[in-house]
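Participant: just to be clear, the model below is a prediction. Sequence and coordinates:
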Amino acid sequence: MSQTLRVRVACIEQLAAGIKRFTLEASDGAVLPAFDSGSHIVVHMDGGRISNAYSLTSQLDDTRRYQISVRLEEASRGGSSFLHERVAEGDELEISPPGNLFGLTKAAGKHLLIAGGIGITPFMTHIQALKRWQADFELHYCFRSRKSAAYLDSLPLSLSDTQLSLYESDYGGRLDLAALLAEQPPHTHVYVCGPAMLNDAVIAAAREAGWSDERIHYEQFRNEVDVSGGAFEVTLAKSGLTLQVAADESLLRAIEKAGVKVDCMCREGICGSCETVIIDGEADHRDSYLSDAEKAAQRTMMLCVSRARGGRLALDL
């Protein structure tokens, strides 16, 4: 595991149905690393057996504490249920320093923000940055019901009617993506974070409208990937280690347990930071980062979600 920080859970608040906000402070009382808008931390739980990334939602200039907002997932793979059901105020956690896969393009003439459900979280810091820059921006926030949506009390207080639009699907609220994109000036960049269905719809609509990929930014806050499978053996050529990866264990976790440090920001096959060269064997690719052609080439793999196709792998690690 890469360098981590020890933090204490200073406060837990219920923001909405199924959503809790956790305020974290350094266990030793020191200041925490600074971060920019759109950043996240990885929380390592249950002795390192669970590691999930969560967007920071706290004030950008407050290094005394971090805040994350976590939705209890119905089909939780362990992270959200652990935080909701097993963590109390005063408990300590290990976190990775802030990383950022969803930064703003400062040169954009206008910023169009589209959030779905708990995908609102990275925009809580983006809004702070955009207001400081006095930038032109709009936030379009889609959610199922008001009772299960976070920040509906604070967003209308900090944003004007022209900056904030809300869409409650239980009451017929629908975002017309084609119309929204059509009315934007040519220098606009769009940012979307939410379920895969929303992300895919925004990306497809923007491309259909002629937007270049450089103007389309997205973060998928949860990637449904089953990392389990048949047990296999992996040889780490540079480290001189041969490891056994259990059927219910991720390749990344087995490597970390052996004391080999690996950079991995998302741990869900999205960011590409743990891409590693394959020396021998074939990978069972389960990531959302490599193209189909790259997967077929079998030159690299993502350690966090992919496995071996067959009984063994050799990696340049």
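Facilitator: Perfect, I can see it now. Computed from a predicted model, the values in this text were never measured in an experiment. Residues are numbered from 1 along each chain as shown.

Participant: when you work out contacts or count neighbours from here on, use the C-alpha atoms and nothing else.
Facilitator: Noted.

Participant: enumerate every residue touching the residue nearest the centre of the chain.
Facilitator: With distances taken as CA atoms, centre = their mean, the residue of the chain nearest its centroid is residue 221 (4.2 Å). Counting by CA atoms under 8 Å, 6 or more residues apart in numbering, residue 221 touches 54, 119, 193, 194, 195.

Participant: put this next to the previous one:
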Amino acid sequence: MANHYTMMDVVVSDIQQLTPLIKQFTFQKADGGDFPAFTGGSHIIVQMSDKLSNAYSLMSSPAQLSEYKICVRKDVDGKGGSVHMHDAVQVGDHIHITEPKNLFALSERGERHILIAGGIGITPFIPQLEELAARGVDYELHYAFRAPEHGALWGDLQAGSHQSNCHSYVNSDGKDLDVEALVQAQPLGTHVYVCGPKALIDATIAACNRARFRDEHIHWEQFASTMPTDGAGFEVVLAQTGQTITVAPDESILQAVEKIGISVDCLCREGACGTCETAILAGEAEHYDQYLDDDEKASQKTIMICVSRAKGSSITLDL
């Protein structure tokens, strides 16, 4: 069931400090060739070591495949990947990345598209702005950030060809984004996309639901674990070994099986890459990943063991 990625050897060709917490990294292929084509909203997984890898949105132009660009926000309370990127990675270093995958693509339908970004959530929208402009459809970007010094890329957006379509909301200036009002003002058929902190995503989805947007018109992405840590523990029966293990409320199935020496491929550990997809043999899952679509989740055939949990006291997996 596991999804395998093609890894590419790349060289870090440039690093820019965009804000006090955000660095932009530019990669070029080590063999000098072009990167695979991608569409706006695509992400890659940057692998720093066997146990350290993170997913990041591509923010470079899909028309310029000689390089890939990502932005990394330093999170000292995270898994360690962003700290490693900020503190250890230097220009000239070789690292490995995956080919792009897109779980946050623009809809091919609709004449109006509203993009809502919070902080580092701006990155997937940069190439999407190009795509929307090329289509000739109506689009707007609404970008919220804490203070002027944290508005990565806002200066570029103001100076670029999309400036009339872009709006900023700076908390320190007393200008907050009213998601409810923004959503309520949209005409029927508008597609809404949101990327950023969980609170912003939740507020946007809730506002769209209150406005009776169809589910297929609401799009979101968050590269952070959405696994709850305040629920109950449960048991996992490992069909291949016959073992039964207990998963604590504050740990993932992946962490629990690793503790007993079972190794499972998982690049992102955030429910985004699909590499830890495991077959469900009995029981049901509470799905918290971003990889499976709604129909796949409803089928209860597989589970992403890095973030998803048992729906009930026990689940049997093909492990």
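Facilitator: Yes, it's here. Keep in mind it's a predicted model, so treat the numbers as computed, not measured.

Participant: just the TM-score for the two chains, thanks.
Facilitator: Overlay of the two chains. TM-score (TM-score structural alignment, normalised by the length of structure 1): 0.81; 305 aligned residues with a CA RMSD of 3.9 Å.

Participant: counterpart of the residue nearest to the centre of structure 1 in structure 2?
Facilitator: Using TM-score structural alignment, the equivalent of residue 221 of structure 1 in structure 2 is residue 223.

Participant: quick one, strands of the stretch 1-150 of structure 2?
Facilitator: For the stretch 1-150 of structure 2, the strands defined by DSSP state E, counting those that start in this stretch occupy 7-17, 22-29, 42-49, 52-57, 68-73, 94-98, 101-102, 112-118, 138-145.

Participant: in TSV, list those along with distance to residue 237 of structure 2 and mean neighbour count.
Facilitator: Formatted as TSV, the strands of the stretch 1-150 of structure 2 follow (distance: least, CA to CA, whole Å; neighbours: other CA atoms under 10 Å):
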stretch	distance to residue 237 of structure 2	mean neighbour count
strand 7-17	32	17
strand 22-29	42	20
strand 42-49	30	20
strand 52-57	27	23
strand 68-73	38	22
strand 94-98	32	19
strand 101-102	32	18
strand 112-118	40	22
strand 138-145	45	21
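
Participant: and these as JSON lines, adding distance to residue 243 of structure 2?
Facilitator: Formatted as JSON lines, the strands of the stretch 1-150 of structure 2 follow (distance: least, CA to CA, whole Å):
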{"stretch": "strand 7-17", "distance to residue 243 of structure 2": "33"}
{"stretch": "strand 22-29", "distance to residue 243 of structure 2": "44"}
{"stretch": "strand 42-49", "distance to residue 243 of structure 2": "29"}
{"stretch": "strand 52-57", "distance to residue 243 of structure 2": "27"}
{"stretch": "strand 68-73", "distance to residue 243 of structure 2": "39"}
{"stretch": "strand 94-98", "distance to residue 243 of structure 2": "33"}
{"stretch": "strand 101-102", "distance to residue 243 of structure 2": "34"}
{"stretch": "strand 112-118", "distance to residue 243 of structure 2": "43"}
{"stretch": "strand 138-145", "distance to residue 243 of structure 2": "48"}
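
Participant: so for residue 259 of structure 2, which of those sits nearest?
Facilitator: Closest to residue 259 of structure 2 of the strands of the stretch 1-150 of structure 2, according to CA to CA: strand 52-57, at 16.8 Å.

Participant: what range in structure 1 matches that closest one?
Facilitator: Under TM-score structural alignment, strand 52-57 of structure 2 corresponds to residues 50-55 of structure 1.

Participant: nearest to residue 270 of structure 2, of the strands of the stretch 1-150 of structure 2?
Facilitator: Set against residue 270 of structure 2 and scored by CA to CA, the strands of the stretch 1-150 of structure 2 come closest in strand 52-57, at 8.2 Å.
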